[in-house]
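Student: Return a 3D structure for these sequence lines:
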Amino acid sequence: MKFGAVIKDALYQDWQASYIDYSGLKRFIKDRQAKHQWDDADEADFIKALESELDKVVKFQENKITELTDTISSYDREVRELIASAKAAKQRKRQADEDESDDEEANESRHPEAREEGDDDDDDSMSDTSDDDEFEDRFVDLQEDLANVIADVHDLGHFSHLNYTGFVKIVKKHDKRTGFTLKGVFMRDFLEKRPFYKQSYDEIILQLSRLYNLVRTRGSPVTGDASAGGSQSAFVRQTTKYWVHPDNYVQLKLVILKHLPILVFNPDKPFEQDDAAISSIYFDNEKLDLYMGRLEKTEGAEAIRLRWYGGMGVKTIFVERKTHREDWTGEKSVKARFPIQEHLVNDYLSGKITMDETFEALRKKGKKSDKEVDSMLKLAREVQAAVKHKKLEPVVRTFYNRTAFQLPGDARVRISFDTQLSLVREDNWDGKKRSGDNWRRTDIGIDWPFPQLPAADKELFPYGVLEVKLQTQMGQEPPEWVRELVSSHLVEAVPKFSKFIHGCATLLPERVDLVPFWLPQMETDIRKPATQKAQIQRPITSHSATNSGTPSETRSADMNQYTEPLSDDEEDEGNRHIATTNHEAAWADIDPEAAAEARAFREAQSKLQKGPGSQSDQSHLNAAMPPAPSAPRELFMKLTPANLSKLVQSRYEMDRGTGLNEPRQEQQDGASPRPDRNGNGSGISLVPGRVEYVSSFRASAGKKIAVPVRVEPKVFYANERTTLAWIEFSVVVSAIGIGIISYSDPHDDIALAAAATFTGVALLALLYTGGMYWWRVQSIRNRRAVNYHDVVGPSALCGALLIAVIVNFSLRFKQLK
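Tutor: From the prediction side, this is the model:
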């Protein structure tokens, strides 16, 4: 679908006048070119119109943010007043009950006959119940109103993205049609000075999270230690990491905050962007031993880092060590840390000082238990020894802004969302002084995206990183909303993703031969068609002043969320791509037979889709779409050479009987097509749940992709048992040869030949066994993904024994003759 049509369908009708006039700007270019050749005057007029549209969009967004902030503040006052009123009412009720109980006891002691008389307690009870219902109704109304505010924030984020895309596309169209180059100037002098599209809405989302949590819990939010793990005694911990495209940042945060509040350590402190910043310095040596250990997941592999929260002025640094444990050890991977003052870090790393006195002082003051102090002392000594013996130095810095979602005191569901992830070189190995003799470089802080650094020293990660940590009871399922979130279009699962590993692999390519499995995925667009899961929806019984459809409502109804068109060629209003398909072998640069096969398949799909009385003038693109009452879905987002090549060369086994989009049975029965689909980077729609198993990841030249291989002790034991079994069999065969030669006539040449044959087979089997044992041990230690099954050995041994027996019997039979 062309962007001009997309923006008309996706915009919020009440804000229609505030969107970029994309059609008007496109018409401006066409009309001027129809009259004469584009000149400097036309260019000036176009820039003026473009700037006017930009001012309109920016002003509307600023006003809307102010309006939302005021609305949230108003609701905040109302919620706090309601909570105070509810608490006061409960207190009055409690006091009244106590007074009434005292009066009844006194009255009964004076007039026992009054116990038999009726009273008016029913009226008081009904009044109390009425008050409770009134408060509950007000809380329900407020929760509904806040749900509408959440939808407004979501729609405003969509407004920013849609308008930014519109500006980029119209400038690109201008450059292509007019011959004037405007893109660079517009991005630098206009968009960068008014970066409305970079609005993160973090402050508004944080305020909404606090407020919505108060209303959801009816003024009694969960309190407790944010680092506590709850009271569970037997639980399963599951941690999974996901990538999130920037287009989905706002929606993802809003979806989560409706179930979990944003974790804030100091609720009374106003929001500051620095509070979300987290920086870490990872250490390694020139051989990258720690990198290799973490990449290959070897037992006991360590990652040592220094971390701080906030800006460069923070005085407390945390020394952390993460240790990987294999499942067979019965232990869990652990992260341990201790604090150290920033001015002591260099002396500690160089071995000039220890942390013994500092931690002993904590023990004497009673600030830490003996167990905690002993643990920190042990950790500090081990880290210091590792830095010295392994010659560890600063290698990579990671920086990101973290939004954490968790109920304080309850670690059953913990979600962290990291954005603006940046990886920065800290080493001095190439002769360039970065950190120098200091433990970190001082020429940067938290000023993302670090414009003062050369491109070779930094890697700006293009996605956000979502980490979901679950602690569930044995046999218990995770919450339904979590399962919907991780299976929605908002996230892309990347198990075992590591910031440290990714930083070393991208910033130190000359030192890294083995790269992580997710590195080839960086070239793939992770955006997927929207599903019905994890959507921001307005309440059905809304009190809002408008009933017009919003992007939130529209997307939840028909799932027509905007995905970036793969082609910018939108000039022709007709079905231009239909005519070009006759020559697609040439313009798509593919084999003519492959093009003919693709064309024949599309035609077959078209016949399957057409029913009795269907129109024959449908294009092949429309024919490949299932019938739908609303906007139909295309096989391609746009038919381009890249997309056609990807379709023809893809490894999907397309079922000719069912097609790519829907099962044939559903089409014949007239059932409505399933609305949620998965997609790949080329925009091809696939049936949900369909998995492509890729057997050939391609790394860059000279690199290998690390394939995680689990090695447990039972693998070594199995190798030893197999070796011992072969040795035992070889001894038995050699004993047969020795027995033959021992109990036969010394002049019997046949017995001598038989004994020699069996003894030779035994010796060869022993040599083969030793060689196989050594090969398997080396392969296991090096974690080689090879086939350990021995196909040749047993067959060769049986064949040799058969030959020995046949030779023995043949010679004896010949002797008898």
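Student: Could you use CA atoms for every contact and neighbour count after this?
Tutor: OK.
Student: How about the residue nearest in space to the middle of the chain: what's its closest non-neighbour residue?
Tutor: Centroid check for the chain by CA atoms, centre = their mean gives Y242 as the closest residue, at 1.0 Å. Spatial nearest neighbour of Y242, chain neighbours left out: A493 (4.3 Å); criterion: CA to CA, 6 or more residues apart in numbering.
Student: Next one: that neighbour from A303, what distance?
Tutor: 23 Å (CA to CA, to the nearest Å).
Student: circling back to that earlier point, now do the same contact list for the residue nearest to Y242.
Tutor: Neighbouring residues of A493 by CA atoms under 8 Å, 6 or more residues apart in numbering: T240, K241, Y242, W243, V486.
Student: Next SSE downstream of whichever strand or helix holds the first one?
Tutor: What it means is T240. Here T240, judged by DSSP states H and E, is contained in strand 235-244. Using DSSP H and E, the next helix or strand after strand 235-244 towards the C-terminus is helix 249-257.
Student: which secondary structure elements does that following helix contact?
Tutor: Identification of packing neighbours for helix 249-257 by 3 or more CA pairs under 8 Å, 6 or more residues apart in numbering; DSSP states H and E yields helix 121-178, helix 202-216.
Student: Serialize these to JSON lines and add fields for distance to L349 and mean neighbour count.
Tutor: Converted to JSON lines, these look like this (distance: least, CA to CA, whole Å; neighbours: other CA atoms under 10 Å):
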{"stretch": "helix 121-178", "distance to L349": "45", "mean neighbour count": "18"}
{"stretch": "helix 202-216", "distance to L349": "37", "mean neighbour count": "20"}
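Student: With distance to L752 as added columns, please give these in TSV.
Tutor: Converted to TSV, those look like this (distance: least, CA to CA, whole Å):
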stretch	distance to L752
helix 121-178	90
helix 202-216	90
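Student: what separates R656 from G574, distance-wise?
Tutor: R656 is 30 Å from G574, by CA to CA.
Student: same question, D175
Tutor: Taking CA to CA, one finds D175 at 22 Å from G574.
Student: again with V413
Tutor: From V413 across to G574, the span is 51 Å (CA to CA).
Student: cool, E302 as well?
Tutor: 60 Å.
Student: Compare those two and say which is more crowded by neighbours.
Tutor: Per other CA atoms under 10 Å, whichever of E302 and G574 has more neighbours is E302, with 24 against 8.
Student: Quick one: residues contacting the more buried one.
Tutor: L290, G293, R294, R321, K322, T323, H324.
Student: Just give me the closest of these to S734.
Tutor: For the contacts of E302, the residue nearest S734 by CA to CA is G293; the value is 44.7 Å.
Student: wait, doesn't the closest one sit right on A301?
Tutor: Yes. G293 is in contact with A301 according to CA atoms under 8 Å; the separation is 5.0 Å.
Student: Would you do the same for the sequence below? I want to compare the two.
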Amino acid sequence: MKFGQQLRTSLIRDYYFHYISYDDLKNSLKTPYVTPPTADNPHPNRRPWTEEDEKRFVTELEEQLDRVFTFQRVKSGEIVRRIKASEKEVNDVVSKLELQGPRRPSQAHPEAFANVPTEEDFMLLEEDLSDIIADVHDLAKYTQLNYTGFQKIIKKHDKRTDWHLKPVFATRLKAKPFFNDNYDAFIVKLSKLYNLVRTRGSPTRGDSAAGGGQQNFIRQTTKYWVHPDNITELKLIILKHLPVLVFNPSKEFEKKDSAISSIYFDNFDTWELYTGRLKKTEGAEAIRLRWYGGIESEAIFVERKTHREDWTGEKSVKARFVLKEKNVNSFLEGNLTVESIFEKMRREGKKSEKEIEDLEQLAREIQYRVITRRLQPAVRSFYNRTAFQLPGDARVRISLDTELTMVREDNLDGRSRSGSNWRRMDIGIDYPFSQLSPEDVERFPYAVLEVKLQTQAGQEPPEWVKVLTSSHLVEAVPKFSKFIHGTSTLFPTRINLLPFWLPQMDTDIRKPVTHRFGIERPGQSASYSTSDDLDDSDDEEDGDELADGSGQNALANGGRDAAERSGNDRTAEFTRSGNFLDAEERISAAQPENPDDYPIYDSEEEDDDLEESQRIGGWQYRRKLFTRAMKTAGGYFVTGLITLLPRPNPSQSASNGTGVIGGGKVEARKFKAPKGKRIHVPVRVEPKVFFAAERTFLSWLEFSIIIGAIAASLLNFGDYISLLSAWGFTAVACLALLYSMAVYLWRISNIEKRRAARYHDKYGPTLLCLGLLAAVILNFVFRVREDGWFSKG
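Tutor: As a prediction, this is how the structure comes out:
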């Protein structure tokens, strides 16, 4: 779909006259023909683009930008006023409810309860808040679509003319940054109000602490990638079911409250922590230092994540303790004793002796590993997190991480980044960290949704969670890790074993709407995300589309197109996908500073040519119309053949097997690793896998023994014909034994190396049956010939 058509079909009716006039701007780029078009020459040369044309176009562009910017500001201010009005109404209703206390109306004094809020009052408040939520959603989509329109028209301008407007207009966009509005403050406020109304003035109470009170905790976590276009919509949907987790309700929300930074350690010679986490070996560890908020934070959490295989009966665990920032270097160097760290905690007596001993043991183990394994700061991850959870209730916790950035912390390559300190001090939480050189920073293009459940065995997650995670808004990713992605991308010359998702980063994850799901305005149908049609390829006139990629893709499939990717610019492509997997860790960035064109939609050049030909008429128009019809018919014909031709269909894997909430399809394509690199594919290896291979070998051994026994019997108790048959059965038994031994050794070797090989035997059983059949037939033929049955006949 072309962007002009997409704009017309996706715009919000109430905002109709406030969108960018994309078609008018596109027509403004066309100068008059030098000579009138004719049937023989339907495309004569146009007059060259002049300075007057440039001034006229820039003036029109400025008017469009001013209109969009003004409307966005007005609408944003209107939402702020509506939220304040709703907040007053909600507080009034809740205060009346609190004044009544636990009492109920009685027949003796009904007048005392005349002002008690009714269920209808709460329903009206809920409808009003739902309407505001829909307004926030619509404004976010309006902003995204207009921003894309400006990027597209500037790119079209720079292609058609010799004037480069993009750098100049980027400054104008910064002066009127309608697309830079952050809706997190709206979301936090709406979440609080909606939770009050949804619970009828009785919200869940509990401890909202995210770190201090939790030392060791086990969770079942699945992770999903979210495209920047869907971030605000996803937050608005979740807040209707879970409130935003605010650690300090009395404090006004600030951007830095959601910032989380972590520094991961590794050995630069062996990369043992990276390799262990990538291969998911039993007991693989990740050691990191984490802090919340700005770089001035004094509380540093020293954490160790330990992976446990399922067959051990244990769950992967994250354990941590808090350390003051001024003591981090001394602790890592071994100059600070573990006892001194917890001396104050022991004096205060806020924790039991058993808890303190466990923390001391954890600190000793981490300090010992850092020193003996020569672990050093390798990668920093930064992101802003929005968490959704009932306070004090960890059964369902959902977090959405945005603006994920990975930064190098090492002192390799002759550069002193962190020096002798445990972290570099030239950056804080100032995303997108434009002061860093491109080789030091990796900005992830998506957000990461983490769904963490603590459910009893056999218990299903909430239905709304299953619907959410199977919707078009998210894309599940198996075994994903911030640490793994950052290390593999920031150290390309040192890391040769890559995660399987890395070659797929140039594939966009947006998908069409698969079922009715989205933000609904009260009394109206769902307002679906505009991302349902954003699946087409860019680009524009030059037709530099990429061919469909082949290879292993567990994220998306379909048409692909490219854009530049270096430094602050990222490749973005579009494909369709319907696959759902599990995940492991990661995050996203919405739009980097000075973002490049947003590569969306098909080329519009072909439509322009068709319109010109239609105005001229004649055979030129008929030929172009016939060509387009043939292309369309050919596409339908190929699709029909693919549908009708018989082909194997993969069976759907169960939801419990994939670890994905709600289950879903799993699709995989093959990708080739870059030269000199290898792609690691996650393979589950349990003790029963070895036993299964051994049982298969023993079954073949049993067959070989039986066949060998038959051969021995024929050899010892038969005649000349039986002797020949015995040789045939002996050959089959020996070949089966040697074949089964070779297959068994090959399987064991690949299982130990955790390779994703084809372990099923395609040829062995067939060859065994054919060999037995040949031996039996030869025995029968020799016996018949000896008895002279053919001559008697």
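Student: What sits closest to L514 of the first structure if chain neighbours are left out?
Tutor: Nearest non-adjacent residue to L514 of the first structure (CA to CA, 6+ apart): K704, at 4.8 Å.
Student: What is the neighbour count of the one you found?
Tutor: Neighbours of K704 of the first structure (other CA under 10 Å): 16.
Student: Check the alignment and tell me where the residue nearest to the centre of the first structure lands in the second structure.
Tutor: By TM-score structural alignment, Y242 of the first structure lines up with Y224 in the second structure.
Student: Next, work out how far apart the alignment partner in the first structure of K670 of the second structure and V494 of the first structure are.
Tutor: Aligning on TM-score structural alignment places K670 of the second structure opposite S696 in the first structure. Separation of S696 of the first structure from V494 of the first structure (CA to CA) stands at 17 Å.
Student: Comparing these two, which residue is more hemmed in?
Tutor: Per other CA under 10 Å, whichever of S696 of the first structure and V494 has more neighbours is V494, with 16 against 6.
Student: residue in the second structure matching the more buried one?
Tutor: Aligning on TM-score structural alignment places V494 of the first structure opposite V477 in the second structure.
Student: you'd agree that match is up against Y446?
Tutor: No. Under the criterion of CA under 8 Å, V477 of the second structure makes no contact with Y446, lying 11.9 Å away.
Student: Give me the common contacts of those two.
Tutor: Joint contacts of V477 of the second structure and Y446 (CA under 8 Å, 6+ apart) are W225.
Student: could you give the angle of the lengthiest helix in the first structure to helix 121-178?
Tutor: When the first structure is parsed with DSSP state H, its longest helix is helix 40-110. Calculated by axes from the mean of the first three to the mean of the last three CA atoms, to 10 degrees, helix 40-110 of the first structure forms an angle of 170 degrees with helix 121-178.
Student: okay, the angle between helix 40-110 of the first structure and helix 202-216?
Tutor: Going by the same axes, to 10 degrees, helix 40-110 of the first structure makes 30 degrees with helix 202-216.
Student: Tell me which other helices or strands helix 40-110 of the first structure touches.
Tutor: By 3+ CA pairs under 8 Å, 6+ apart, helix 40-110 of the first structure packs against helix 22-35, helix 121-178, helix 202-216.
Student: can you give me the strands in the first structure?
Tutor: For the first structure, the strands defined by DSSP state E occupy 235-244, 277-284, 302-309, 316-323, 334-341, 393-407, 410-425, 458-460, 464-473, 492-493, 514-515, 678-679, 685-686, 704-705.
Student: So which of the ones you listed is nearest E603 of the first structure?
Tutor: strand 685-686 (17.7 Å).
Student: what's the matching range in the second structure for that closest one?
Tutor: Counting by TM-score structural alignment, strand 685-686 of the first structure falls onto no part of the second structure.
Student: same question, stretch 313-328 of the first structure
Tutor: The aligned range for stretch 313-328 of the first structure is 296-311, by TM-score structural alignment.
Student: Okay, buried residues for that stretch please.
Tutor: By 16 or more other CA atoms under 10 Å, the buried positions in stretch 296-311 of the second structure come out as A299, I300, F301, V302, E303, R304, K305, T306, H307, R308, E309.
Student: re the thing from before, so who does the match of Y242 of the first structure touch?
Tutor: V448, L449, E450, T469, V474, E475, A476, V477, D582, A583.
Student: which among those residues gets closest to L770 of the second structure?
Tutor: L770 of the second structure has its nearest neighbour among the contacts of Y224 of the second structure in D582, at 42.8 Å by CA to CA.
Student: now the helices for the stretch 451-600 of the first structure?
Tutor: 480-486, 499-507, 551-558, 576-580, 584-587, 592-609 (DSSP state H, counting those that start in this stretch).
Student: mind giving me CSV with these and columns for mean neighbour count and distance to E108 of the first structure?
Tutor: As requested, the helices of the stretch 451-600 of the first structure are exported to CSV (neighbours: other CA atoms under 10 Å; distance: least, CA to CA, whole Å):
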stretch, mean neighbour count, distance to E108 of the first structure
helix 480-486, 15, 55
helix 499-507, 20, 74
helix 551-558, 19, 63
helix 576-580, 12, 94
helix 584-587, 17, 99
helix 592-609, 16, 85
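Student: Identify whichever of these lies nearest to S350 of the first structure.
Tutor: Nearest to S350 of the first structure, of the helices of the stretch 451-600 of the first structure and by CA to CA, is helix 499-507 at 22.8 Å.
Student: how near is the aligned residue in the second structure for F180 of the first structure to K2 of the second structure?
Tutor: Here F180 of the first structure is matched to W163 in the second structure, going by TM-score structural alignment. The gap separating W163 of the second structure from K2 of the second structure is 24 Å, by CA to CA.
Student: likewise P432 of the second structure?
Tutor: Following CA to CA, the distance that separates P432 of the second structure from K2 of the second structure is 31 Å.
Student: For the match of F180 of the first structure, list the residues it contacts.
Tutor: Neighbours of W163 of the second structure in contact, by CA under 8 Å, 6+ apart: E54, H157.
Student: Recalculate using a threshold of 10 Å.
Tutor: Residues near W163 of the second structure by CA atoms under 10 Å, 6 or more residues apart in numbering: W49, T50, E51, E54, H157.
Student: who wins for most neighbours among those residues?
Tutor: Top of the contacts of W163 of the second structure by neighbour count (other CA under 10 Å): H157, with 22 neighbours.
Student: ok, it touching F169?
Tutor: No. When contacts are counted by CA atoms under 10 Å, H157 of the second structure is not listed as touching F169 (11.5 Å).
Student: which neighbours do the two share?
Tutor: Q151.
Student: which stretches of the stretch 601-750 of the first structure form helices?
Tutor: All helices of the stretch 601-750 of the first structure, identified by DSSP H, counting those that start in this stretch, fall at 620-623, 641-649, 664-669, 713-742, 749-781.
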